[in-house]
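Trainee: structural data only, the sequence is not supplied:
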């Protein structure tokens, strides 16, 4: 499937968790904008998103999930979304 098609599927799955997201497409990739600091990228095969920061290596930490299972990916992303929403600074 194309990146935009799987991004649209993820957007639909996130709606079932009460999360509204936007989809942007271009250059063979698609981005699902979920929340400030929570962008989910896809190339059609994988979803990936930032989950934190590694102070020791001074770089972000990412999680990924196969696009073959957008429902489970949406559950994982929804968990991250609710963690970010409940953080004192909203980030």
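Mentor: Thanks, I have it. All of these numbers come straight from a predicted model, not from anything done at the bench.
Trainee: CA atoms for contacts and neighbours, from now on please.
Mentor: OK.
Trainee: got the contact list for the residue nearest the centre of the chain?
Mentor: Note on the chain: the residue nearest the mean C-alpha position is residue 40, at 2.9 Å, using CA atoms, centre = their mean. Neighbouring residues of residue 40 by CA atoms under 8 Å, 6 or more residues apart in numbering: 31-34, 47-50.
Trainee: so how far is residue 59 from it?
Mentor: Noted for residue 40: a distance of 17 Å to residue 59, by CA to CA, to the nearest Å.
Trainee: how far does the host helix or strand of residue 75 sit from its chain's centre?
Mentor: Assigned by DSSP states H and E, residue 75 belongs to helix 70-86. Chain-centre distance of helix 70-86: 8 Å, with CA atoms, centre = their mean, to the nearest Å.
Trainee: the structure to be compared is supplied as follows:
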């Protein structure tokens, strides 16, 4: 299998994702970071994946446009990952109410 060379854009994306991961960790939110094809993503919870291209973070707001039905995204600059993390944490708290861990997963995690 041939590996793709790491581009500057891919490195910026991963760096931005790691900064957001660290900010979310400070808020007590565990995440996973994945990178590839010049993008990085931070997997936070069911229906909450934050994407980064090294310039911006974006994630689904949970809402759809009235007319088109398209998903509406929240966009935040990577310049302030702490502020982005606080915004993600609000969505995370809402989603935890909608999609709580199952009893079995809670038992394993404790």
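Mentor: Cool, the structure landed. As the structure is a prediction and not an experimental result, all values here were calculated from the model.
Trainee: need the TM-score from the superposition.
Mentor: In this superposition the chains share a TM-score of 0.92, using TM-score structural alignment, normalised by the length of structure 1; 89 aligned residues with a CA RMSD of 1.4 Å.
Trainee: coming back round to it: by how much does the helix holding residue 75 of structure 1 deviate from structure 2 on average?
Mentor: Compared with structure 2 after the fit, helix 70-86 of structure 1 shows a mean deviation of 0.4 Å (mean CA distance after the TM-score superposition for structure 1).
Trainee: and the contacts of that helix?
Mentor: Here helix 70-86 of structure 1 makes contact (CA under 8 Å, 6+ apart) with 6, 9-10, 13-14, 17, 19, 34-35, 38, 47, 51, 65-67, 90-91.
Trainee: again with stretch 41-58 of structure 1
Mentor: 1-7, 28-32, 37-40, 59-68, 73, 80.
Trainee: assign a three-state SS to the residue lying farthest from the centre of structure 1, would you?
Mentor: Distance from the C-alpha centroid of structure 1, by CA atoms, centre = their mean, peaks at residue 56 (24.3 Å). Look at residue 56 of structure 1: counting by DSSP: H, G, I helix; E, B strand; the rest coil, its state is coil.
Trainee: wasn't the residue nearest to the centre of structure 1 part of a strand?
Mentor: Yes. Per three-state DSSP, residue 40 of structure 1 lies within a strand segment.
Trainee: now the helices: where do they sit in structure 2?
Mentor: 8-26, 81-98, 103-109 (DSSP state H).
Trainee: out of the ones you listed, deepest packed?
Mentor: helix 8-26 (a mean of 20; mean count of other CA atoms under 10 Å).
Trainee: so what does that one touch, helix or strand wise?
Mentor: When contacts are defined as 3 or more CA pairs under 8 Å, 6 or more residues apart in numbering; DSSP states H and E, helix 8-26 of structure 2 sits against strand 32-36, strand 39-45, strand 48-52, helix 81-98.
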